[in-house]
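**Q** the sequence isn't on hand, but the structure is:
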């Protein structure tokens, strides 16, 4: 069956599968996630559903594996086109493996010096075999950087550098961990985007996650998570996601902003278009667990925090879980010192970590200065 021209997603995709009586299909996970939530089990002709071209999350397996033979495949275009695939998947709450290599395909997991890594250790996936392309048309430099001689194969054979991080488990199954070019750097910290995304997709309302470093304000980079939720589902609160991430990840890997979407932008070949993800909106709506300011000091400090953090801030919210850092702390204390005439330091923000605790410190400093003035000990006494 030849589908109609243009993007084929959502209810229209479900209609084509149903009316075309499709029995076998390969869909990118991002496209599969757009199907209405009641679609699994309503396609009686669909026997085998293969996902590929992008990472598949646990939630899609939970939705589709009970109703159809679901297979997770992997393979770049340069390997024309599938290099590994899994056995039929069963829902177990974890991201599915990408399986084992196909016949006549070589899979090597190597470190930066092209040495094989042990099972369980992440490494970059290289592919070999007769299915490899010859290279990139009229791009000899790029070809030389991605296609190299295969030191593990017969003389004259080549292998292809995929740029994908994987690990092999004790059963010989490969697990996709993310892209080497999606390794992020934020304030000196190296962050594996795939590791953060895997933690966020543990939330039952999150179908998929894409984590990037954005600099929507000059000199203020931050870690942002774009989340895919089922259409019509109640989106998780940002505070809830921060707690989930903070339980499993160190502070620098906890996203400071979350954007909930019903559909990710896609490239022409069906992969998530990271460059087209929208900037986070300045969300000042109250979230679960939000504690509003209770004193004039807390009100002023909360306004300063929200302006600097570009996010809703309750007076009991943890500064580090909000994505705070030393640079933002410097901006906060500069404005707070101007507002109250005190001498806070960035360390005060990083140590006290909440608006409420910082408000107590401000009031202590103001009271101390008033007491000094009353005793005649103030540096501002008239001569």
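**A** Happy to help now that I have it. Computed from a predicted model, the values in this text were never measured in an experiment.

**Q** only C-alpha atoms for contact and neighbour calcs from this point on.
**A** Will do.

**Q** how much space between residue 167 and residue 125?
**A** For residue 167, the distance to residue 125 (Cα to Cα, to the nearest Å) stands at 9 Å.

**Q** overlap in contacts of those two?
**A** Listed as contacting both residue 167 and residue 125 by Cα atoms under 8 Å, 6 or more residues apart in numbering are residue 109.

**Q** count of neighbours near residue 335?
**A** Neighbours of residue 335 under the rule other Cα atoms under 10 Å: 17.

**Q** contacts only, for it.
**A** residue 304.

**Q** which helix or which strand is home to it?
**A** Using DSSP states H and E, residue 335 sits within helix 326-340.

**Q** what's the neighbour count on residue 142?
**A** Applying other Cα under 10 Å, I find that residue 142 has 12 neighbouring residues.

**Q** before we go on, here's another structure to hold up against the first:
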């Protein structure tokens, strides 16, 4: 493998580093010289559009026993991004497959998240597309590949994510919907969301209603629950400025729709929700539980639980009605804190409601305003 230094920028999501390492291993498997950068098409439509591949660095490639080739890439989300993937080593083991089957058999090794219900690797559609366009043209007709992915630190780092809340266990998910990392803690996504918000509100026929969806899971779930796609606006972590901007732009009714473990921060007055900047979820949860009459060991168990989801699930096993009461208290507190936040900026006229869903992607709580808005905004069909 060439050791010449290469000028390659970071700023890429995990699927890009996976594809780079897998391609390097495949080049070695083919018996061809392997360099420190791999030319990757990062857009599934790039080949048809005639675009040029982009150089993505890899750190090592080496042969192993039994026909395996090992390759490693070091994830780099970009110099100005706060992300747990910074410096993350991603290993792939690749060899020719035996017998019939699909051209690629992908297995999750240590530290790679799997879907709990099926045991399959948690891999985004974009990640599969990158492997398809960058590897498949290099696989000879009639041959197939076995690919195993290993993330040595994945199991530990997964504890700092919400993977388990959505049924992904044992490690980090290989997800990402585009090549570049979205800087959700920085101002760029806020500017983009504000621009889209203002365009929506100034469009002919705008009726004054908006659903602010927190996260990809919410964006996928909302239409299934009957919320019209035309009302949905994906929010990053800058929820406070978006609330105020929505009111200023003429939104009269706004529904906050998101995962309970994320929206609970608003119940504590935290309106920038990136985990690097603010957390406080355990404190908010236990404060609301104490106000509802919970005390002693049960209250301590809530505080000690690793996630909001776990805390509420364990409480439900002991006292289902109290757990549901607490969930409703969270939703009501989100609405009340949002009302206060808007009032601080002179925007009391906009009604803000909250609807929360859980790890099973079922609605688990709704505030009084949220219940009214959910009923009113759902498509009758």
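**A** Alright, I've got the coordinates. Keep in mind it's a predicted model, so treat the numbers as computed, not measured.

**Q** how alike are these chains, TM-score-wise?
**A** TM-score for the superposed chains, counting by TM-score structural alignment, normalised by the length of structure 2: 0.29, backed by 183 aligned residues with a Cα RMSD of 6.8 Å.

**Q** before we move on, back to that, next SSE downstream of the helix holding residue 335 of structure 1?
**A** Assigned by DSSP H and E, the successor of helix 326-340 of structure 1 is helix 346-352.

**Q** now that following helix: buried residues?
**A** 346, 348-350, 352 (16 or more other Cα atoms under 10 Å).

**Q** which other helices and strands contact that helix?
**A** If contacts are counted by 3 or more Cα pairs under 8 Å, 6 or more residues apart in numbering; DSSP states H and E, helix 346-352 of structure 1 sits against helix 326-340, helix 355-375.

**Q** in a markdown table: those helices, plus distance to residue 144 of structure 1.
**A** Compiled in a markdown table, those are given as follows (distance: least, Cα to Cα, whole Å):
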| stretch | distance to residue 144 of structure 1 |
| --- | --- |
| helix 326-340 | 42 |
| helix 355-375 | 55 |
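
**Q** looking at those helices, which is closest to residue 297 of structure 1?
**A** helix 355-375 (5.9 Å; Cα to Cα).

**Q** just want the angle from that closest one to helix 326-340.
**A** 40 degrees (axes from the mean of the first three to the mean of the last three Cα atoms, to 10 degrees).

**Q** secondary structure element for the closest residue to residue 266 of structure 2 other than its chain neighbours?
**A** Spatial nearest neighbour of residue 266 of structure 2, chain neighbours left out: residue 334 (5.3 Å); criterion: Cα to Cα, 6 or more residues apart in numbering. Taking DSSP H and E as the definition, one finds residue 334 of structure 2 inside helix 320-344.

**Q** what of residue 197 of structure 2?
**A** Secondary structure (DSSP H and E) places residue 197 of structure 2 in helix 187-202.

**Q** same deal with residue 240 of structure 2?
**A** Short version, using DSSP H and E: residue 240 of structure 2 is in helix 239-248.

**Q** buried residues in the host helix or strand of residue 233 of structure 2?
**A** Assigned by DSSP H and E, residue 233 of structure 2 falls within strand 232-235. The neighbour-count check on strand 232-235 of structure 2 (16+ other Cα under 10 Å) flags 232-235 as buried.

**Q** give me the contact list for it.
**A** 193, 197, 210-216, 219, 242.

**Q** how about a cut-off of 10 Å?
**A** 184, 189-190, 192-194, 196-197, 200, 209-216, 218-219, 222-223, 242, 255-258 (Cα atoms under 10 Å, 6 or more residues apart in numbering).

**Q** that older thread, nearest to residue 26 of structure 1, of the buried residues of helix 346-352 of structure 1?
**A** residue 350 (49.1 Å).

**Q** now do residue 242 of structure 1 against residue 351 of structure 1, distance only.
**A** Taking Cα to Cα, one finds residue 242 of structure 1 at 19 Å from residue 351 of structure 1.

**Q** which residues in the stretch 151-300 of structure 2 form strands?
**A** In the stretch 151-300 of structure 2, the strands defined using DSSP state E, counting those that start in this stretch lie at 168-169, 171-172, 209-214, 232-235, 253-259.

**Q** just put these in JSON lines and tack on distance to residue 112 of structure 2.
**A** What follows is the strands of the stretch 151-300 of structure 2, written out as JSON lines (distance: least, Cα to Cα, whole Å):
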{"stretch": "strand 168-169", "distance to residue 112 of structure 2": "8"}
{"stretch": "strand 171-172", "distance to residue 112 of structure 2": "4"}
{"stretch": "strand 209-214", "distance to residue 112 of structure 2": "25"}
{"stretch": "strand 232-235", "distance to residue 112 of structure 2": "27"}
{"stretch": "strand 253-259", "distance to residue 112 of structure 2": "23"}
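
**Q** quick one: which of these is nearest residue 18 of structure 2?
**A** strand 171-172 (12.6 Å).

**Q** residue 108 of structure 1: helix or strand, and which one exactly?
**A** Going by DSSP H and E, residue 108 of structure 1 is in strand 106-110.

**Q** which helices and strands sit right next to whichever helix or strand comes after that strand?
**A** Sequence order places strand 123-128 as the next helix or strand after strand 106-110 of structure 1, per DSSP H and E. On a contact count with 3 or more Cα pairs under 10 Å, 6 or more residues apart in numbering; DSSP states H and E, strand 123-128 of structure 1 meets strand 106-110, strand 147-149, strand 158-168, strand 174-179.
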